[in-house]
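Asker: Provided below are the primary sequence and the corresponding predicted coordinates.
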Amino acid sequence: MIYLDHNATTRPLPEVIATMGACQANAWANPSSRHALGQSVRAWMVAARADVAALVGAQPVEVVFTSGATEANHHALHGALHRSGAPRRVLLSAVEHAGYLASALRLREEGVEVSLLPVDACGRVSPRVLQEALRDKAALVSVMAANNETGVLQPVADLAVIARAHGVPFHVDATQCAGKLPVDFAALGADLLSLSAHKLHGPKGSGALVIRKGLSWPSLIAGRQERARRGGTENVAGIVGFGVAAQHARTALSERAARLGGLRDQLEAGLATCFGDRLLVHGHAAARLPNTSCISLAGLSAEKVLRHLERRGIFASSGAACSSGGTEPSHVLIAMGVPASVAHGAVRLSLGSETSEEEIAETLGAFASLAAEPAAVAPPPPQTNTQPTSGALA
């Protein structure tokens, strides 16, 4: 099996599984209990909180554990609107995660003005666009650090400066970036930051919202846990697993990013050799996550490409999102100005720490056999496909 869908989820580390098992067996008491057994469980959480905070350059007191990034994003969004005197207006980039966008857009039914910040052809929000949008007051600006489909990095540090100058809280969804590139919450100037454990070899069902120290933020779920910022008995095993994964993600992060970037570049160069001007790499001219390549191949549907790969034991994903009416093109690519016919054919190849050169070579062999088949449509005009770049989130 060759797994190239790491942006969807990652295999839990053996250390994560072992530690979670030990936690379930031995640290099963309620961490809110004041007796010694409960407080011993709390100690496991204290250590995990420190590890998660260290991964993103935050203070442990700033970390609020959640059920995942989806809950963290909702906490940021709804908390902003429930702050005293907050305007009934929020700003999100047009390329945020589909689930988060859907939740935000539903707020329009409640009279909230939800403005989507347009992006350029690479999928980036420009500081000028945000400056213009903040001529009117807003309760929150929310821009993801790295796109889950294209891997394109947003200029979040520059955007945070603008939001802060206007007195508007700034939220960053760092789900895809954490564990792949350095993230420094303090240096970013963000007020809130979302994380998910299962994107960095941790367990599903565990995440965090980092809330800047000193910032008062309404809870999404009432209760006294997490310093009254997130109610409900904590998922201790999930939190502990998150901590182990975070600690592992910090180890040799730069070297791992450089290795993955080299493999990603090798993959894209090989695809260019196979397909020539039939290949389009979305967001290729921008700084991207080192592990992510989102491509369209003229004359080939995403379904055909994925079926061809899976028959050879290679697992990737489509850039399209399923809806009740069928398959719609990716909202991310449409926002970037990609024609719907091209967006329908988008395939995302996302590498991970276990990806090897041999797997890249085998994947290119599978694509070569696909390239030999007749194209269904004429190839597009030649594309200027500059050398892909990676970047660090400062």
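Answerer: Structure received.
Asker: Could you use CA atoms for every contact and neighbour count after this?
Answerer: OK.
Asker: Show me the contact partners of stretch 41-51.
Answerer: Stretch 41-51 is contacted from outside by 27-32, 59-60, 63, 236, 239-244, 246-247, using C-alpha atoms under 8 Å, 6 or more residues apart in numbering.
Asker: redo that, cut-off 7 Å
Answerer: The set of residues external to stretch 41-51 that reach it, using C-alpha atoms under 7 Å, 6 or more residues apart in numbering, is 27, 29, 31, 60, 63, 236, 239, 240, 242, 243, 246, 247.
Asker: The residue nearest to the last one when sequence neighbours are not counted and residue 73: what is the separation?
Answerer: Spelled out, that is residue 247. Nearest residue to residue 247, sequence neighbours excluded (C-alpha to C-alpha, 6 or more residues apart in numbering): residue 51, at 5.6 Å. Computed with C-alpha to C-alpha, to the nearest Å, the distance linking residue 51 and residue 73 is 21 Å.
Asker: this is the comparison structure:
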Amino acid sequence: MLDTMMPFLTDNFANAASTHPFGISAHEAVKTARQQVADLLGCETHELVFTSGATEAINLAIKGVAENYSSKGKHIITVQTEHKAVLDVCVYLEKRGYEVTYLPVQPDGLLDLAVLQAAIRPDTILVSVMLVNNETGVIQPIEQIADIAHEAGAFFMTDATQAVGKLPIDVDKYNIDLLAFSGHKFYGPKGVGGLFVRQRRPNKVKLEALLHGGGHERGLRSGTLNVPGIVGIGKAAELARLEMAGAKETGTPERQRIESLRNKLETALLTIPGTRINGSPSNRLYNATNIYFENCDSDALIMGLEGIAVSNGSACTAASIDPSHVLLTMGLTEIEAFSCLRFSLGRFNTEADVVATVDAIKGVVEELRALV
């Protein structure tokens, strides 16, 4: 990926909107990247808007729908376990006269479709439900959710940041109208992401822009394009698509290898007394697990793990002193929510990493419980 980006970091600094030969070269590179991302999502190239990441994409999607379809209604539905990028935008819109329904989830983290069905109204303009939860890995049934939204004449949006590049996604198969993603979640560069905006009937979406100034990205995101970042996310998208479709030299698809490592990690950690999985064990992403450790403060656990990167919530709220809103919504107490760790495995993890992590955590848990 870096090799693909380097020419635009060292030799060609041109604006992709320029008409001189250097600008045309940059434009062609962006065009290629747009096709690579479109192939990953199963969409058309003109339905992609490149952004600085999922947070900006989410803001553009929700605010754009709210402003452009307010004549139909001002009711939005989302879920209490969404990423803060979604929840904070909804709070912002509530202050401006919109009504937002925040649906609860069941103890396993899954949305009850009957609850959604009961909440939707004739004036609902948008239903926003994330595909994969960023803390628990729980996968929501978005195809059925989209059907419920469309039956009521509302658009369906999903924050697919944790899923793109890891799970096969086809925006037509899942009836998605808006989809946000970030490049760094599938080994692309940080600071670049995008938004899929359906431009085909029957659910063609028209958004109001957040940024104005030059009419870039079909008028939806003005500003000089981040050519190196876009080229990087394009290559990352291509590699992710090929990896999901093919196999490594061992003959084992990468997904199966990572899932096997996750399962070994999880099985070993669950032998520790007073532990359990948070979220549905069957409807979740293959690389993630969220585990409760009784009588162990998660911050203390993390501080005791030298050279091992785990988290106790979303990285985007790492500075927060509040317990995870996701775990609280799933029914955990505040004390329990402060005693959980999120583990994510990826392309570069090995079995040796799993063994070292298990040994380290068992040691720290034993030390912490001895203090109680």
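Answerer: Cool, the structure landed. Keep in mind the model is a prediction, meaning the values are calculated, not measured.
Asker: before we move on, the earlier item: for the aligned residue in the second structure for the residue nearest to residue 247 of the first structure, give its distance to residue 236 of the second structure.
Answerer: Under the alignment (TM-score structural alignment), residue 51 of the first structure maps onto residue 36 of the second structure. The gap separating residue 36 of the second structure from residue 236 of the second structure is 9 Å, by C-alpha to C-alpha.
Asker: who has more neighbours, these two?
Answerer: Taking neighbours as other C-alpha atoms under 10 Å, residue 36 of the second structure and residue 236 compare with residue 236 leading, 27 against 22.
Asker: The more buried one -> the first structure?
Answerer: Superposed on the first structure with TM-score structural alignment, residue 236 of the second structure falls opposite residue 245.
Asker: what do you get for residue 254 of the second structure?
Answerer: In the first structure, the residue paired with residue 254 of the second structure is residue 256, using TM-score structural alignment.
Asker: What about the nearest residue to that match once chain neighbours are set aside, how many residues nearby?
Answerer: Spatially, and ignoring its direct neighbours in sequence, residue 256 of the first structure is nearest to residue 353 (7.0 Å; C-alpha to C-alpha, 6+ apart). Close neighbours of residue 353 of the first structure, defined as other C-alpha under 10 Å, add up to 16.
Asker: ditto for residue 221 of the first structure
Answerer: Residue 221 of the first structure: 15 surrounding residues under other C-alpha under 10 Å.
Asker: Could you do residue 21 of the second structure as well?
Answerer: Residue 21 of the second structure has 10 neighbours, counted by other C-alpha under 10 Å.
Asker: Likewise for residue 97 of the second structure?
Answerer: 10.
Asker: now do residue 103 of the first structure
Answerer: Neighbours of residue 103 of the first structure under the rule other C-alpha under 10 Å: 15.
Asker: Does whichever residue in the second structure pairs up with it belong to a helix, a strand or coil?
Answerer: Counting by TM-score structural alignment, residue 103 of the first structure corresponds to residue 89 in the second structure. At residue 89 of the second structure the chain is in helix, as set by DSSP: H, G, I helix; E, B strand; the rest coil.
Asker: wouldn't residue 89 of the second structure be in contact with residue 58 here?
Answerer: No. Applying C-alpha atoms under 7 Å as the test, residue 89 of the second structure and residue 58 come out as separate, 8.2 Å apart.
Asker: circling back: once aligned to the first structure, how far is whichever strand or helix holds the match of residue 51 of the first structure on average?
Answerer: Using DSSP states H and E, residue 36 of the second structure sits in helix 21-41. Comparing helix 21-41 of the second structure with its match in the first structure after superposition yields a mean distance of 1.0 Å (mean C-alpha distance after the TM-score superposition for the first structure).
Asker: Then stretch 354-366 of the second structure?
Answerer: Averaged out, stretch 354-366 of the second structure is 1.8 Å away (mean C-alpha distance after the TM-score superposition for the first structure).
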